[in-house]
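Colleague: this is a predicted model, with the sequence first.
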Amino acid sequence: MIREDDVYKIGRLGKPHGVKGEITFMFDDDIFDRTDCDYLILSIDGILVPFFIDEYRFRSNETALVKFEDVDTQERASELTNTDVFFPRSISDEGGDNLSWAAIVGFDVLDSRSGKSVGRIVSVDDTTVNTLFELEDGQLIPAQDELIDSVDTDRRVIAMNLPDGLLDIDGVG
């Protein structure tokens, strides 16, 4: 059985495309194209189920058309509309170079100096010039490479050298 901790969300399925089972896939992370993985995991009635990919083709930087094995009709594809799509962390973590912002949601941030946990990442805001980690208590931490000391994918921890006083700012820490 696939557990939620073993995967992370990379997108959502949209409407069927054509009559042979192709479906629109809106993704936040193209890890499925950058790694050697022949399946995606879909949330079907709350159960995480692997679906093997027959083929896919990109329509834009954020959408692709996907054809899954055993999904051969428009009707079958329409049953998957609005289904969340996940990717296995174990495959994403194999190469640190493949680790994306989406993959680190759920990681704990540790202050390298004190060794204390700052909090767990619930989202990454990369819509502005300065990417931020949003922690579960609402704290925003700058996600700059020069602040990140190490990333431990096994323990799901990011050690950061946080600037003095950052955690003392009103609304943070």
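Modeller: Sure thing, it's come through.
Colleague: going forward, measure contacts and count neighbours with C-alpha atoms only.
Modeller: OK.
Colleague: and the strands in this structure?
Modeller: Under the criterion DSSP state E, the chain contains strands at 7-17, 22-27, 39-44, 47-58, 63-68, 84-88, 108-111, 117-125, 132-135, 140-142, 148-152, 157-160.
Colleague: next up, a structure to set beside the first:
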Amino acid sequence: MDSDQLLEIGRIGKPHGLRGELLVALTSNVDERIKTGTEIYLKSKKKYVITSSKPYKKHFLVSLSGIKSRTEAENLAGELLFAKPLEDPKIKWAHDLIGNSVIDNEGNSRGLIVEIHANPASDLLVLEDETLIPVVFLKDVKDNKVFVDTPKGIFQDREPCE
């Protein structure tokens, strides 16, 4: 699996109990990412299958294939979890926006999205001129155009693109 095609979905916390269960904090807002049977990957590209998953406080208690003891679980603490994108044509993922042009409140083109930066508060759209736009300001996506409703100042001192 090409790591460029994987999306970060969570982080493994500390072990829970003696049988290899792990606490997982989701970075995705889609709980389906952590359901039983899902294939997940570590940064090292090591693949596991979720054999059980249930909500636990603000996290999930997860069992992974091949992890049967607390010691094995401890070795995974702090690891990031990745998964393949969900196949749903109605869902637009942040990485799908790369290459789209950004249109501001006045209908001006502000350039192309070249990257997405993960940020705890909100992912950031990175434009060609290095302008950063939190995805919370995204209004709509149509025909490879991302319409944003930004507060004054984000595009300060920057001319619209032609």
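Modeller: Received it, and whenever you're ready, just let me know what you need. Remember, predicted model here, so these are calculated numbers, not experimental data.
Colleague: TM between them?
Modeller: The TM-score (TM-score structural alignment, normalised by the length of structure 2) is 0.71; 150 aligned residues with a CA RMSD of 3.5 Å.
Colleague: in TSV, list the strands of structure 1 along with mean neighbour count and distance to residue 168 of structure 1.
Modeller: Converted to TSV, the strands of structure 1 look like this (neighbours: other CA atoms under 10 Å; distance: least, CA to CA, whole Å):
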stretch	mean neighbour count	distance to residue 168 of structure 1
strand 7-17	20	31
strand 22-27	24	36
strand 39-44	19	40
strand 47-58	15	40
strand 63-68	20	41
strand 84-88	23	36
strand 108-111	22	13
strand 117-125	19	12
strand 132-135	21	15
strand 140-142	21	12
strand 148-152	15	19
strand 157-160	21	16
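Colleague: of those, which is nearest residue 74 of structure 1?
Modeller: Residue 74 of structure 1 sits nearest to strand 7-17 of all those, at 6.0 Å, using CA to CA.
Colleague: tell me the angle of that closest one relative to strand 84-88?
Modeller: Counting by axes from the mean of the first three to the mean of the last three CA atoms, to 10 degrees, strand 7-17 of structure 1 lies at 140 degrees to strand 84-88.
Colleague: neighbouring contacts of strand 7-17 of structure 1?
Modeller: By CA atoms under 8 Å, 6 or more residues apart in numbering, the residues outside strand 7-17 of structure 1 that reach it are 22-30, 65, 74, 77-78, 80-89, 102-103, 105.
Colleague: and it against structure 2, how far off on average?
Modeller: Overlaying structure 2 shows strand 7-17 of structure 1 at a mean distance of 0.8 Å from the equivalent residues (mean CA distance after the TM-score superposition for structure 1).
Colleague: end-to-end on stretch 118-134 of structure 1?
Modeller: 11 Å (CA to CA, to the nearest Å).
Colleague: and the strands of structure 1: which comes nearest residue 170 of structure 1?
Modeller: Among the strands of structure 1, the nearest to residue 170 of structure 1 by CA to CA is strand 140-142 (11.3 Å).
Colleague: give me the contact list for the closest one.
Modeller: The contact list for strand 140-142 of structure 1, computed with CA under 8 Å, 6+ apart, reads 130, 131, 132, 133, 134, 135, 172.
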